[in-house]
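With the input below, show me the fold.
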Amino acid sequence: MIDHLDHLVLTTANEDACVRFYVDVMGMTLETFGEGRRAFRFGQQKINLHVQGREFEPKAQVPMPGALDLCFIASVPLEAVIARLVEKRVPIVEGPVLRTGAVARIRSVYVRDPDQNLVEISETVP
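Sure, this is the predicted structure:
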């Protein structure tokens, strides 16, 4: 019945810091749509952005910054991801470590975004 994820919604307490992280560190594109809504676009997906206390309806029952655990597959080798994280002074919480992804084994590093969401950045491994 379900084919793929189209988008998800991230709630932030600090819009500017969140935008800096997902655009400057993660390399996503910021877009504005609808009535001033914002989203981070990457590949064929996007993350819609809600600011805590100014969420769009309908919304999650309890929208909360820092409640997400996300995993992204990088478009570059993991060594390049690590170099960018070091350059941007984003501490690596864990990794590189081997994990099991949705369709393949992955090698991952973990960081936290400004709202303390856990962000896993991975590459597939043979």
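
okay, CA-based contacts and neighbour counts for the rest of this
OK.

So what's the residue count around residue 15?
Neighbour count for residue 15, taken as other CA atoms under 10 Å: 16.

residue contacts, it?
Applying CA atoms under 8 Å, 6 or more residues apart in numbering to residue 15 gives the contacts residue 51.

Residue 24 versus that one, what's the distance?
According to CA to CA, to the nearest Å, residue 15 and residue 24 sit 14 Å apart.

And for residue 6?
23 Å.

ditto for residue 40
11 Å.

repeat for residue 98
Residue 98 sits 26 Å away from residue 24, going by CA to CA.

more crowded one of residue 6 and residue 24?
residue 24 (13 against 9).

quick check, that one in a helix?
Yes - under DSSP: H, G, I helix; E, B strand; the rest coil, residue 24 falls within a helix.

Give the next helix or strand downstream of the longest helix seen in the chain.
Taking DSSP state H as the criterion, the chain has its longest helix at helix 78-87. Using DSSP states H and E, the helix or strand that directly follows helix 78-87 along the chain is strand 94-100.

let's see this one next to it:
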Amino acid sequence: MKQSVLLGIDYVAITVADVEVTWAFYERLFGTEIINEYAPGGRPAVRVFLLGGGARLSVHQAGNGVDLVAALPTPGSADICFRWGGSINEAQTHLAGHGVAIVDGPSPRRTLDGLPAHSVYFRDPDGNLIELMAAN
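Coordinates of the predicted model:
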């Protein structure tokens, strides 16, 4: 593999229909912690939170007036995979316990570092496809 100067991904930003609804969803599932917020006029336009394991998600309110965003920011256009620290069965149980429907899986996959894994997929309130991947 070619040597890279990149160290990893610092955060991923997604555009959502309602920052508060999305925050509540991820907080309920993963116990997220808000680490930064931009709220002109008291209404959150951007909220950044930790999901655990060093993963950071920046949630942008659709139509928030912030200029430095993707060319076509659209709610429900993301596909994100998170590594799950337990078994895939524990991931399924966790999602079911929170009333989150699994749309696919468990499906066999490989992790970035080549380990055999399984994934389950679900959708967040905006329809983003979220994957939980557990190494076998």
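
Any chance you could compute the TM-score here?
Once superposed, the chains reach a TM-score of 0.88 (TM-score structural alignment, normalised by the length of the first structure), with 124 aligned residues with a CA RMSD of 1.6 Å.

correct me, but residue 56 of the first structure touches residue 48?
No - in this structure, residue 56 of the first structure is not within contact of residue 48 by CA atoms under 8 Å, at 10.1 Å.

which one of the two has more residues nearby?
residue 48 (19 against 12).

aligned partner of that one in the second structure?
Taking TM-score structural alignment for the superposition, residue 48 of the first structure sits opposite residue 58 in the second structure.

OK, contacts around the closest residue to residue 46 of the second structure other than its chain neighbours?
Spatial nearest neighbour of residue 46 of the second structure, chain neighbours left out: residue 60 (4.5 Å); criterion: CA to CA, 6 or more residues apart in numbering. In this structure, residue 60 of the second structure makes contact with 13, 14, 15, 16, 19, 45, 46, 47, judged by CA under 8 Å, 6+ apart.

how close does the aligned partner of residue 91 of the first structure in the second structure get to residue 128 of the second structure?
Mapped onto the second structure by TM-score structural alignment, residue 91 of the first structure lines up with residue 101. Remark: distance between residue 101 of the second structure and residue 128 of the second structure (CA to CA) = 13 Å.

More neighbours: those two, which one.
residue 128 (18 against 14).

which element is the spatially closest residue to the more buried one that is not a sequence neighbour on?
Leaving out its chain neighbours, the residue that sits closest to residue 128 of the second structure by CA to CA, 6+ apart is residue 76, at 4.3 Å. Assigned by DSSP H and E, residue 76 of the second structure belongs to no helix or strand.

so residue 76 of the second structure makes contact with residue 127?
Yes - under the contact definition of CA under 8 Å, residue 76 of the second structure touches residue 127, with a separation of 4.6 Å.

Compare neighbour counts for these two and give me the winner.
residue 76 (17 against 14).

What does that one correspond to in the first structure?
Taking TM-score structural alignment, the alignment pairs residue 76 of the second structure with residue 66 from the first structure.

Same check on residue 35 of the second structure?
So residue 35 of the second structure corresponds to residue 31, using TM-score structural alignment.

residues contacting that match?
Applying CA under 8 Å, 6+ apart, the residues near residue 31 of the first structure are 38, 39, 40, 41.

give me that answer again for 6 Å
Shown in contact with residue 31 of the first structure (CA atoms under 6 Å, 6 or more residues apart in numbering): 38, 39.

Relative to residue 49 of the first structure, how far out is it?
10 Å.

Then residue 123 of the first structure?
25 Å.

which residue ranges form the strands in the first structure?
Under the criterion DSSP state E, the first structure contains strands at 7-12, 29-33, 37-42, 45-51, 69-73, 94-100, 105-112, 118-124.
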